[in-house]
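Engineer: build me a structure from this.
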Amino acid sequence: MIRATILTLLLAASFTSIGASIESSVLLQRISESTEKLNQTQKKIDEEHKILAKKLQAQLLKVKSLRERAKNIRRLEDEQLLNIDSLKSRNQQWLAQQNYQIQLISSFEQQTQSHITDDDSGINAETIINQFNALLTPTFSTKQLIGSDNKLKAFDSIKLGPLQFAMNDEEAGIVTEGLNNETARVAPINSSHNFHENMLVLKETGRSYIHFDPTLGNANKLSQTNTSFIEYIERGGTWAIPIISFALAALVIALLKSFQLLKLPSLKELDAKIKHYANKPLNAHDFDNLLKDLDPIQRSLILVIENNTISQKRDDLLIAELSKHKAHNEKYLGVITTCAAVAPLLGLLGTVSGMIHTFMMMNIFGSGDASVVSGGISQALITTELGLIVAIPSLIVGALLGRKVKSFQSSLESLALQLSKLEVSDARKQHE
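Structural biologist: Now for the predicted structure:
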């Protein structure tokens, strides 16, 4: 029995192991099949995702375009709902813009002396082309102009760009416009070439060499404005006369004082002599050596030492001599500084007077003509210019002369200090 039971158990175990191996192989096969199906399903999902993404992008673009269309439709609806005041304001802006354009066209017509608009205020391009062609091909025309002899004559004139030339049987030149609506003049050209013959050739053949002014006539105007010194002073008005008077006074005094200060003596020789006699009393012979070849300024100091012993009196007399020479050297220097201070004030006073006169002219004739205003202001500023021309050199000269006086006075005081310490010998005192 026991053996039979054991055999039965062994047979059961073997069958169980065989069944387990069969089941594991089946499971592995199922797993591989499932994995393959999963990969196929994932690829299918990816392909469908790409297709859906493209469709979504296309839909987004449609939504964007629809939004733009909705925005335009909304703006149109808002414009349709604008009130009457907004429409009036917009209409006024359009009218203002149109008027501005018309003004620009009118200004262009005036500057070019042309007519480029039709009756409906529209620009005619053909008219513009024709007029510019006419300007590019100038012709001679007869005009009444003032010749070089100040007589009104008939001239054949032609305009070449910004310049206008004129000629007749007697002369030829450049036409200069007159001021205040005066008749234009013919300014003759003086050169080595025969300008009159060149103009005749230009009129007959249409080709010639003529002069051209790169300044457009401004050089001729500038040459006419050149004035002499006397005329320049006269343009400054009444206040220019006292300014010139102060200038002459400062100039004369500066020359005289310069000549006086240049003649001041050198103190080096006397200073060396004083140092030589510093340690001994001075006798009569020593004083004769000191007084030899001395300037009156130095001689006066030596005489004070000769006639007075060392005392407070001697020092007072030396100080008095120094003060006298200082006052003499500084005499009239204050006039130069006064002229330097008063001249610009007179110039400013003349400028104020000229400006008042200019404003009076503007009140009478108006400010439409710029030459009236600019001419009056330029004349008013002449006095300021003259005042500064007088003041600046006067200040410089006054400072230089004052410095020279201070330098000499300092040297003279140092010399007087040394002289005050010199002693006079007893023999000299008894001799006195």
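
Engineer: alpha carbons only for contacts and neighbour counts from here, please
Structural biologist: OK.

Engineer: separation between residue 152 and residue 144?
Structural biologist: Distance, residue 152 to residue 144, by C-alpha to C-alpha, to the nearest Å: 6 Å.

Engineer: buried residues in stretch 394-403?
Structural biologist: 394, 395, 397, 398, 401 (16 or more other C-alpha atoms under 10 Å).

Engineer: between those residues, which is closest to residue 363?
Structural biologist: Taking C-alpha to C-alpha as the measure, residue 363 sits nearest to residue 394 out of the buried residues of stretch 394-403, at 39.0 Å.

Engineer: which non-adjacent residue is nearest that closest one?
Structural biologist: Spatially, and ignoring its direct neighbours in sequence, residue 394 is nearest to residue 340 (5.2 Å; C-alpha to C-alpha, 6 or more residues apart in numbering).

Engineer: this one as well, want them side by side:
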Amino acid sequence: MKTLSIIVLLVVAELCGAYAQSAPQTIQQNFDAARIQLSQQREAQLEVEASVGKKLQDIERKLLPARRKNELGMMSASAREELLKKVKAENRVLLDDARYLSDVYDDLSLQLEIMANSAGRELIQKQPIDNQVKGAGVELKADLLDYAFDQIEEVLGGEVAQSKAIGNQGQILAGSTYSVGPLSWFLSSDGIYAGHLKNNYSSGLPTLGHEESANVALLFKGEPVELAIDVSGGKARAIAEIQSDPLDLFQKGGVWLWPIILIALISVFCGCMKFFQLAKIREPDAQWLASILGAVRSGDLESAKQLTQSCKHPAAEMIRASMCYISAGVDVVEEVIYEQLIGVQSKLQKWLPFIAVTAATAPLLGLLGTVSGMIRMFNVITVTGTGDVKPMAGGISEALVTTLFGLVVAIPALIMHTMLSRRSNGVVQNTEKLGLTFVNGLRKL
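Structural biologist: Next up, the predicted model:
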């Protein structure tokens, strides 16, 4: 009996040990299964929440117009008008921004077309013709911008590539281009032509400048050289060339510039003639008229006439003509002097009216050229729009250059007319004074 009890106890102990060993493994398995089930439930819950949220957003989106209509319906008529004005103003701002971005993009395309390689040119040619506010070609525009950034990254460190350029005689030259940022230098394949490159939007190929050609040739050989750098991409050099060529102003002035130049030349001629006429006049001294009166008092008219011939002044001719009427009385002499004075005044005013007309007409001709240039500019705007100002440059130049030349001619003409008129009036007043002095002297006799 004891043996049986011992056997039973041993069996129970063995079973308890086995259960104790298997219990932790079962708990771990149950925990892992519960965790997996919890994850699955969470994922299912998230899917349900996403689906519900999407349906809620769709419902909100569908309800938004109805809510907006309800709000508009509850507004007063004045409030709706104010809201409509605000929306239209915002729409105009957005349209202006879109047009500005489109103009900037068009300018980028024009500049990039000059420097682009074959792949870039093909990309540019794919651009839609209508680059207005429409959304067409947005992907192509983005691709072109990416290409432009890639080109900038390539040339920032400097690159040498095969290219072509237009020489000073219009020939197309093949060679190599050394580019650093916006700066480019060219060397022909035969090594004869070298210089910096200038963008030429009309021909599609850059134009070769021959300044510092020897240094450019050394640059391609890898030798250290000093070169003039135009960081504006050639614009500063072009402006300097325009400012250094005065004859270019005559070409920009248009047809209205030639009448201004013509009246300027005639005004200069009249001014010179008048200056030489007044330069010959010499003011008589104080004893000259007293000597003439003394000779008349003594009855020696021939000596008095000889004294008038020795003086180069209009008063001398006037007094000499009046001596022939001394025997008729002083009153007759006075009338003759006034008659001669009118002739002297008319002679001294000669050439001056045309100078005055020039001073008044030149600004008007300049204004006429300005109006003509503005009309031409607005005609160009009607065809090309305001995106690119280069086609309008001719009309603007004609408008400004004619005004410039009109003022350049009018201001000196006005100054010259004022000075010559003052001198002429002084001579006339002095002539009248000498004539009255001569008549008063005769009366005393």
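
Engineer: TM-score for these two?
Structural biologist: Once superposed, the chains reach a TM-score of 0.61 (TM-score structural alignment, normalised by the length of the first structure), with 317 aligned residues with a C-alpha RMSD of 4.3 Å.

Engineer: circling back: list the residues that contact the aligned partner of the residue nearest to residue 394 of the first structure in the second structure.
Structural biologist: Under the alignment (TM-score structural alignment), residue 340 of the first structure pairs with residue 359 of the second structure. By C-alpha atoms under 8 Å, 6 or more residues apart in numbering, the contact set of residue 359 of the second structure is 409, 410, 411, 412, 413, 414.

Engineer: do that again at 6 Å, thanks
Structural biologist: Taking C-alpha atoms under 6 Å, 6 or more residues apart in numbering, we find residue 359 of the second structure in contact with 410, 413, 414.

Engineer: what about the closest residue to residue 299 of the first structure other than its chain neighbours, neighbour count?
Structural biologist: The shortest distance from residue 299 of the first structure to any non-neighbouring residue, by C-alpha to C-alpha, 6+ apart, is to residue 291 (6.1 Å). Other residues within reach of residue 291 of the first structure, judged by other C-alpha atoms under 10 Å, total 17.

Engineer: what does residue 187 of the first structure give?
Structural biologist: By the other C-alpha under 10 Å criterion, the neighbourhood of residue 187 of the first structure contains 19 residues.

Engineer: in three-state terms, label it for me.
Structural biologist: Secondary structure for residue 187 of the first structure, judged by DSSP: H, G, I helix; E, B strand; the rest coil, is strand.

Engineer: what's the spacing between it and residue 385 of the first structure?
Structural biologist: Note on residue 187 of the first structure: its distance to residue 385 of the first structure, by C-alpha to C-alpha, is 33 Å.

Engineer: residue 175 of the first structure now?
Structural biologist: For residue 175 of the first structure, the distance to residue 385 of the first structure under the criterion C-alpha to C-alpha works out to 35 Å.

Engineer: who's more crowded, the two?
Structural biologist: More neighbours sit around residue 175 than around the other of residue 175 of the first structure and residue 385, counting by other C-alpha under 10 Å; the figures are 23 against 17.

Engineer: what kind of secondary structure is that one in?
Structural biologist: Bear in mind the rule, three-state DSSP; under it residue 175 of the first structure is strand.

Engineer: translate residue 402 of the second structure into the numbering of the first structure.
Structural biologist: The equivalent of residue 402 of the second structure in the first structure is residue 383 (alignment by TM-score structural alignment).

Engineer: I'd like the distance between that match and residue 341 of the first structure.
Structural biologist: Counting by C-alpha to C-alpha, the gap between residue 383 of the first structure and residue 341 of the first structure amounts to 14 Å.

Engineer: when those two are compared, which one has more neighbours?
Structural biologist: Higher neighbour count among residue 383 of the first structure and residue 341: residue 383, with 32 against 18, using other C-alpha under 10 Å.
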